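Asks: Quick one, fold the following:
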Amino acid sequence: MTEPAPTLDPAIAARLKRNADGLVAAVVQQQGTGEVLMMAWMDDEALARTLATRQGTYFSRSRGRLWVKGETSGHTQAVVEVRLDCDGDTILLVVDQTGPACHTGTRTCFDEAVLLEAQV
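Replies: The predicted structure follows:
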């Protein structure tokens, strides 16, 4: 028997500013280092599941469904902290990432295309 999906606390739902598709941007950061690992999208159910299970759960726009980070790769995210920005349109997840965060196999999704580097 499948457990019912958790529902998002109405007070949290009221603070979210979703895009036209009902989604909110989620930035994922490594606990301890602050390294930005990836960006994904969340709907209310993905956020509710993340808060309930402490596993990074997102909404895939290409697949049109929820996915749990690591469900096929084994590269999981143990969610340590979740914050909502001041505008309510971006969620920050602080995680303990196991294995690469990027679907390409790299540690982060921001390894390849450096557009501007810091000057030393």
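
Asks: can we go C-alpha only for contacts and neighbour counts from here?
Replies: OK.

Asks: who's in contact with the spatially most central residue of the chain?
Replies: Central residue of the chain (C-alpha atoms, centre = their mean): A26, 4.5 Å from the mean position. For A26, the set of contacting residues under the criterion of C-alpha atoms under 8 Å, 6 or more residues apart in numbering consists of 39-42, 90-93.

Asks: want to put them side by side, so please do this one too:
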Amino acid sequence: MSDDWLDAIKWDAHGLVPAIAQETATGTILMMAWMNRESLRLTRETGHAVYWSRSRGRLWHKGEESGHQQVVHALRIDCDADVVLMEVEQKGGIACHTGRHNCFYRELDAEGRWVEIAPVLKDPNAIYKKT
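Replies: Sure thing, here's the model as predicted:
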């Protein structure tokens, strides 16, 4: 299988592209992370979301520690080919490392404050190993 499809992506100066994970069943935006060529290629090959972790400096298989994998149903790019949209099934119902369903759990209120609008579904300390 040729990787020519990856050449259509407009990678940034660091060889990355933003990737948005959207829940297939609800349309909810779960999270945004970064992908490089290898992570996007692996995502297509495995059918599971693989990202590039800038903080770890390595590939990050979503759910590798938490078990909260994302099964990819569709891969799309935007009109400028500089953003990837993935339609995913979120295993375990938690996409955010804070233990919430999605990463967009704060909303700006009328007084200009960021207010948490979604509950923690599971304590992150119970999800992730302590090192």
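
Asks: After alignment, which residue of the first structure pairs with E38 of the second structure?
Replies: Using TM-score structural alignment as the criterion, the counterpart of E38 of the second structure in the first structure is E45.

Asks: Relative to I12 of the first structure, which of the contacts of A26 of the first structure is nearest.
Replies: Ranking the contacts of A26 of the first structure by separation from I12 of the first structure, with C-alpha to C-alpha as the measure, puts I91 on top at 11.3 Å.

Asks: what's around the closest one, how many residues?
Replies: As a burial measure, the neighbour count of I91 of the first structure was computed by other C-alpha atoms under 10 Å and equals 23.

Asks: so where does it fall, helix or strand?
Replies: Using DSSP states H and E, the element containing I91 of the first structure is strand 90-97.

Asks: Which elements pack onto that strand?
Replies: For strand 90-97 of the first structure, the elements it packs on are strand 24-30, strand 77-84, judged by 3 or more C-alpha pairs under 8 Å, 6 or more residues apart in numbering; DSSP states H and E.

Asks: Just put those in TSV and tack on distance to R107 of the first structure.
Replies: Converted to TSV, these look like this (distance: least, C-alpha to C-alpha, whole Å):
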stretch	distance to R107 of the first structure
strand 24-30	10
strand 77-84	12
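
Asks: what about those strands, which gets the closest to T53 of the first structure?
Replies: Between T53 of the first structure and those, the tightest spacing by C-alpha to C-alpha is seen for strand 77-84, at 8.5 Å.

Asks: residues in the second structure matched by that closest one, start to end?
Replies: Counterpart in the second structure of strand 77-84 of the first structure, with TM-score structural alignment as the criterion, is residues 70-77.

Asks: And the matching stretch, what's buried?
Replies: 70-72, 75, 77 (16 or more other C-alpha atoms under 10 Å).

Asks: any chance of the contacts of A26 of the first structure in JSON lines, plus distance to T108 of the first structure?
Replies: Putting the contacts of A26 of the first structure into JSON lines (distance: C-alpha to C-alpha, whole Å) gives the following:
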{"residue": "M39", "distance to T108 of the first structure": "10"}
{"residue": "A40", "distance to T108 of the first structure": "12"}
{"residue": "W41", "distance to T108 of the first structure": "16"}
{"residue": "M42", "distance to T108 of the first structure": "19"}
{"residue": "T90", "distance to T108 of the first structure": "19"}
{"residue": "I91", "distance to T108 of the first structure": "18"}
{"residue": "L92", "distance to T108 of the first structure": "15"}
{"residue": "L93", "distance to T108 of the first structure": "14"}
